[in-house]
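Asker: Need the 3D shape of this:
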Amino acid sequence: MLDQWSEIADRVIAVEEITDEEALAILNCSDDELLLLLQASYKIRHQYFGNKVKLNMIINAKSGLCPENCGYCAQSSLSTAPVEKYTMVNRTTLLSGADEANRLKAGTYCIVASGRGPSKREVDTVASSVKEIKERYDLKVCACMGILKPEQAQQLKEAGVDRYNHNINTSKAHHPPNITTSHTYDDRVKTVNTAKDAGISPCSGVIVGMKETQADVIDMARSLKVLDADSIPVNFLHAIDGTPLEGTEELDPRYCLKVLALFRFINPTKEIRISGGREVNLRSLQPLGLYPANSVFVGDYLTTSGQKSTVDHKMIEDLGFEIDYTAVAEGQV
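Answerer: Below you'll find the predicted structure:
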C-alpha cells in the first residue's frame, strides 16, 4: 500500500467512496506505513480545511441524575463513579462559561446536559441564555440535551442555537445490549434528524474502544456519512471506575490515529473533532491527530479533565497550524 494511500486520497477528493476492503486496510495499516497514511489523510483534510483548527469548549450544565443505563457513562443510572450531581445551572453560569470559551479562543461553546431529554424549564434556560450569549460574543453555540422533541428543537433554533449534538456512539449492531438498553439506536438517529428538520446543524459522533469490531467502526463512519452530520466528534473510551466498561483498555495511540484517518477518508468534507479520551489514548501522539482531524476540545470534558488549553494552543502553533476564529456561516461546518 506504500503508494496507494495517496492514490486513494486523490479518489476521495474526486468524490469517490472508499471500499470496505480499503477501510479495513486503513484500520490494519502497518505501523511502518502509518506516516504515509497520515500524509494521505492530511491531503484530504488540507483540501477542505487547510491548516485551520476549530476549538470547542464544553460546559457540564447538568450533571448526573440520568435515568439511562449507558455502559460508558459516569453519569448513568448504573454508575457508581463519584461524580458531581446537580440540576441545570442558571443563566449566569452559562454566560460565565461562554466568557471562558471566548477567553480560550474556542469558536464553539457546547452546552451539555445529562438526562434522557430536556424538560421545558431546561430548554427555556438554555434558550434565554443563548440569546444573550449571541449578543455578547462571536461564538457558535452547540446544545447537547438528549432526545429532542420537534417543538424543543424549534425553540432552540429560534434562540440562536447553531448546532445540536447527539452521538450515535457506536454501530447499530453493537448498540443493544452491549452499550445501552434504555433507548435505541434509532432514537438517537431520530434526534439528529429532528435537529436537522428544525434547521440546526447536526453534530453526531462515536466512542471508539467499547469492545466493538473493526466492522463496527467502519459502520459508524458510514452511518454518519448517511446522516450528513456536519461535525463528527471521535471519542476514545476513557474507562471510568464504577461504570460497566471500567477496566476496558483496547486502544493504543497508533490505532487511534488510524481511526481518525478512516473517518477523514469516509467523511472528507466534515469537521472531524478529536474529543474525549484523546489525552489518555493518543498520549504523546496527540499532535499527529490533527493531520486527519481539524477540530479539538479545549478545557475539561464532562466528568474527566483535559490538558491545559495553553498546551493545546502551543501544539497547534508548533504544528504550523492556526486556530480558526471564523464564525460558522449557514451551510458550512
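
Asker: from here on, contacts and neighbour counts on C-alpha atoms
Answerer: Will do.

Asker: Residue 9 contacts residue 45, correct?
Answerer: No: taking contacts as C-alpha atoms under 8 Å, residue 9 lies outside contact range of residue 45: 9.8 Å.

Asker: which of the two has more neighbours?
Answerer: Comparing residue 9 with residue 45 by other C-alpha atoms under 10 Å, the one with more neighbours is residue 45, at 29 against 25.

Asker: what about that one, distance to residue 175?
Answerer: For residue 45, the distance to residue 175 equals 30 Å [C-alpha to C-alpha, to the nearest Å].

Asker: Could you report the neighbour count for the closest residue in space to residue 288 that isn't next to it in sequence?
Answerer: Spatial nearest neighbour of residue 288, excluding adjacent residues (C-alpha to C-alpha, 6 or more residues apart in numbering): residue 257 at 7.4 Å. Residue 257: 26 surrounding residues under other C-alpha under 10 Å.

Asker: which residues are in contact with the strand of greatest length in the chain?
Answerer: Longest strand in the chain, counting residues (DSSP state E): strand 52-62. With contacts defined as C-alpha atoms under 8 Å, 6 or more residues apart in numbering, strand 52-62 is touched by 85-89, 94, 97, 101, 105-114, 290, 294-302, 316, 321-325.

Asker: Second chain to compare with the first, below:
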Amino acid sequence: MSVSLNTVHWSRLAKKALQGDLLTQEEALSVLQADDEEVLPILQAAFQVRKHFYGKKVKLNMIINAKSGLCPEDCGYCSQSIVSNAPIEKYAFLDKETLIAGAREAQNRQAGTYCIVASGRGPTERELEQVIEAVREIRETMPLKICACLGILKPEQAARLKEAGVHRYNHNVNTSRSNYGQITSTHTYDQRVETVEAAKQAGLSPCSGVIIGMGETDEEIVEMAVALRSIDADSIPVNFLNAIPGTPLENRGRTPAMKALKVLALFRFICPSKEIRVAGGREKNLRTLQPLALYAANSIFVGDYLTTPGQEVTLDHQMIEDLGFEIEQCAL
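Answerer: All right, here's what the predicted structure looks like:
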C-alpha cells in the first residue's frame, strides 16, 4: 500500500510532534507507506521538528571496536556472533593505551562523542576496569563525551562507569518485541530494556536504537519507535541492516533509500526532542541520498563501524558543509 497525502497532513504531524503528542498508529503508518513523491514534503515537516530542537547542528560520533568477535550470543545480523562465519578480525579487549589513542582520533575527526564498543554478553571485571582506567585518563585530557556499549550491564557496573566519567550507555533494542525471537535466542528483549533502565538508574544517559531491514513489518517499525519513546532514550541510533556475508541474515536485501528516509522522519515525529542518529548501514542503504537524512536526523557516525567500513571522514564533513549545516562542538 502507498498513500499520497498533501503537505498540510505532514505539517499537522510536525505540529503534533512539537506539542509533545504521540502520533496515532494510522498517522505513523501514513509516513512509512506514503508515495515516494511525498518524501520531500515529509522531510520538510520532519525538519521543522529537528530545527526546533537542534537547529542546523550535526553531532558526530566515532566508534572503536574494543573487542572483536569471540561473542557467545547468536544475533543473526552480527558478524561477531557465535553463529557467524564472516571472515572478520578477532581479538581480545584492547589495552588502555589503544583506547586512549582512539579518543585522540575521535577528536581529529571532530567527533564530540567517543563510543567504546565491545562484543560479548557483558563485560568481565578485567574488561570493565580497562574501560574505567581509559575513561578516567581521557576525561582528564580531552573534551570528549564517552559512550560505552559493553553488553548486558549489572546496576553496580553501571554505577562504576558513571563514577569513572562515562556519559552515556548504549544498548540497542534492535527490533520490536514481537520480532525479537526471529533475531536472537540467547537473550531477551526484556534483558535489553533492563540494561537501559540500569544505565538510567545509575545516572548515565540512555542510548538505545534499532536495526531496520530484518524482516519487520511497518507496524513493527512503529512499535519500535513508540517503545523507544517509552524507554525515554536520549539518543536513538537508527541502523539499516548491512547484510554481511557469513551471517544468518546475509541474503536480506537493502532498505530502499526512500523508505529509509521515511523511517528517519517517523522517528523524528515520534521522538521529537531526542538525538536521532543515522548509524550503521547508512552508506549502503541511503547511498547518494545520505544528505537528505540530516533533515530528520541530527547525528551520524564518522569513520568505520564495528566490522564494516564507513564513508571517508572528509566526505562527511563536506556533506555537512554543503547542506549549510554545522558540526556541533562538544560541551561537557
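
Asker: quick one: TM-score?
Answerer: Here the TM-score for the pair of chains, by TM-score structural alignment, normalised by the length of structure 2, is 0.98; 327 aligned residues with a C-alpha RMSD of 0.6 Å.

Asker: rewinding a little: tell me, the longest strand of structure 1 lands on which residues of structure 2?
Answerer: Mapped onto structure 2 using TM-score structural alignment, strand 52-62 of structure 1 spans residues 57-67.

Asker: again with stretch 159-174 of structure 1
Answerer: Aligned using TM-score structural alignment, stretch 159-174 of structure 1 spans residues 164-179 in structure 2.

Asker: what do you get for stretch 187-198 of structure 1?
Answerer: Under TM-score structural alignment, the match for stretch 187-198 of structure 1 in structure 2 covers residues 191-202.

Asker: quick one: buried residues of that stretch?
Answerer: Judged by neighbour count using 16 or more other C-alpha atoms under 10 Å, the buried positions of stretch 191-202 of structure 2 are 192, 193, 194, 195, 196, 197, 198, 199, 200, 202.

Asker: tell me what the helix or strand containing the fourth one is packed against?
Answerer: Meaning residue 195 of structure 2. Assessed by DSSP states H and E, residue 195 of structure 2 sits inside helix 189-201. If you count contacts as 3 or more C-alpha pairs under 8 Å, 6 or more residues apart in numbering; DSSP states H and E, helix 189-201 of structure 2 packs onto helix 155-164, strand 168-170, strand 205-207, helix 218-231.

Asker: Average separation of the third one from the aligned part of structure 1, please.
Answerer: On superposition with structure 1, the average gap between strand 205-207 of structure 2 and its aligned counterparts reaches 0.3 Å (mean C-alpha distance after the TM-score superposition for structure 1).

Asker: packing partners for that strand?
Answerer: Using 3+ C-alpha pairs under 8 Å, 6+ apart, strand 205-207 of structure 2 sits against strand 168-170, helix 189-201, strand 235-240.

Asker: Now render the ones you listed as TSV, adding distance to residue 250 of structure 2.
Answerer: Formatted as TSV, these follow (distance: least, C-alpha to C-alpha, whole Å):
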stretch	distance to residue 250 of structure 2
strand 168-170	25
helix 189-201	22
strand 235-240	13
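
Asker: what's the closest of the ones you listed to residue 32 of structure 2?
Answerer: Nearest to residue 32 of structure 2 among these is strand 235-240 (14.7 Å), distances taken as C-alpha to C-alpha.

Asker: quick check: angle from that closest one to helix 218-231?
Answerer: Angle of strand 235-240 of structure 2 versus helix 218-231, following axes from the mean of the first three to the mean of the last three C-alpha atoms, to 10 degrees, is 160 degrees.

Asker: Give me the mean deviation of strand 235-240 of structure 2 from structure 1.
Answerer: Once the two are superposed, strand 235-240 of structure 2 sits an average of 0.1 Å from its aligned residues in structure 1 (mean C-alpha distance after the TM-score superposition for structure 1).

Asker: And the residue nearest to residue 288 of structure 1, what's its match in structure 2?
Answerer: In structure 2, the residue matched to residue 257 of structure 1 (TM-score structural alignment) is residue 261.

Asker: Give me the number of neighbouring residues for residue 61 of structure 1.
Answerer: By other C-alpha under 10 Å, the residues close to residue 61 of structure 1 number 23.

Asker: Residue 122 of structure 2 now?
Answerer: 16.

Asker: residue ranges for the helices of the stretch 201-333 of structure 1, please.
Answerer: In the stretch 201-333 of structure 1, the helices defined using DSSP state H, counting those that start in this stretch lie at 214-227, 253-266, 278-281, 309-319.

Asker: mean per-residue distance, the last one to structure 2?
Answerer: For helix 309-319 of structure 1, the mean distance to aligned residues of structure 2 following superposition is 0.2 Å (mean C-alpha distance after the TM-score superposition for structure 1).

Asker: Give me the range in structure 2 that that helix lines up against.
Answerer: The aligned range for helix 309-319 of structure 1 in structure 2 is 313-323, by TM-score structural alignment.

Asker: show me the contacts for the residue mapped onto residue 15 of structure 1 from structure 2.
Answerer: Alignment note: residue 15 of structure 1 maps to residue 20 in structure 2; criterion TM-score structural alignment. Taking C-alpha under 8 Å, 6+ apart as the criterion, residue 20 of structure 2 is in contact with residue 272.

Asker: Could you measure from residue 20 of structure 2 over to residue 272 of structure 2?
Answerer: Distance from residue 20 of structure 2 to residue 272 of structure 2, counting by C-alpha to C-alpha: 8 Å.

Asker: if we can go back for a sec, so where in structure 2 does the helix or strand following the longest strand of structure 1 end up aligned?
Answerer: Next in sequence after strand 52-62 of structure 1, counting helices and strands by DSSP H and E, comes helix 91-103. Counting by TM-score structural alignment, helix 91-103 of structure 1 falls onto residues 96-108 of structure 2.
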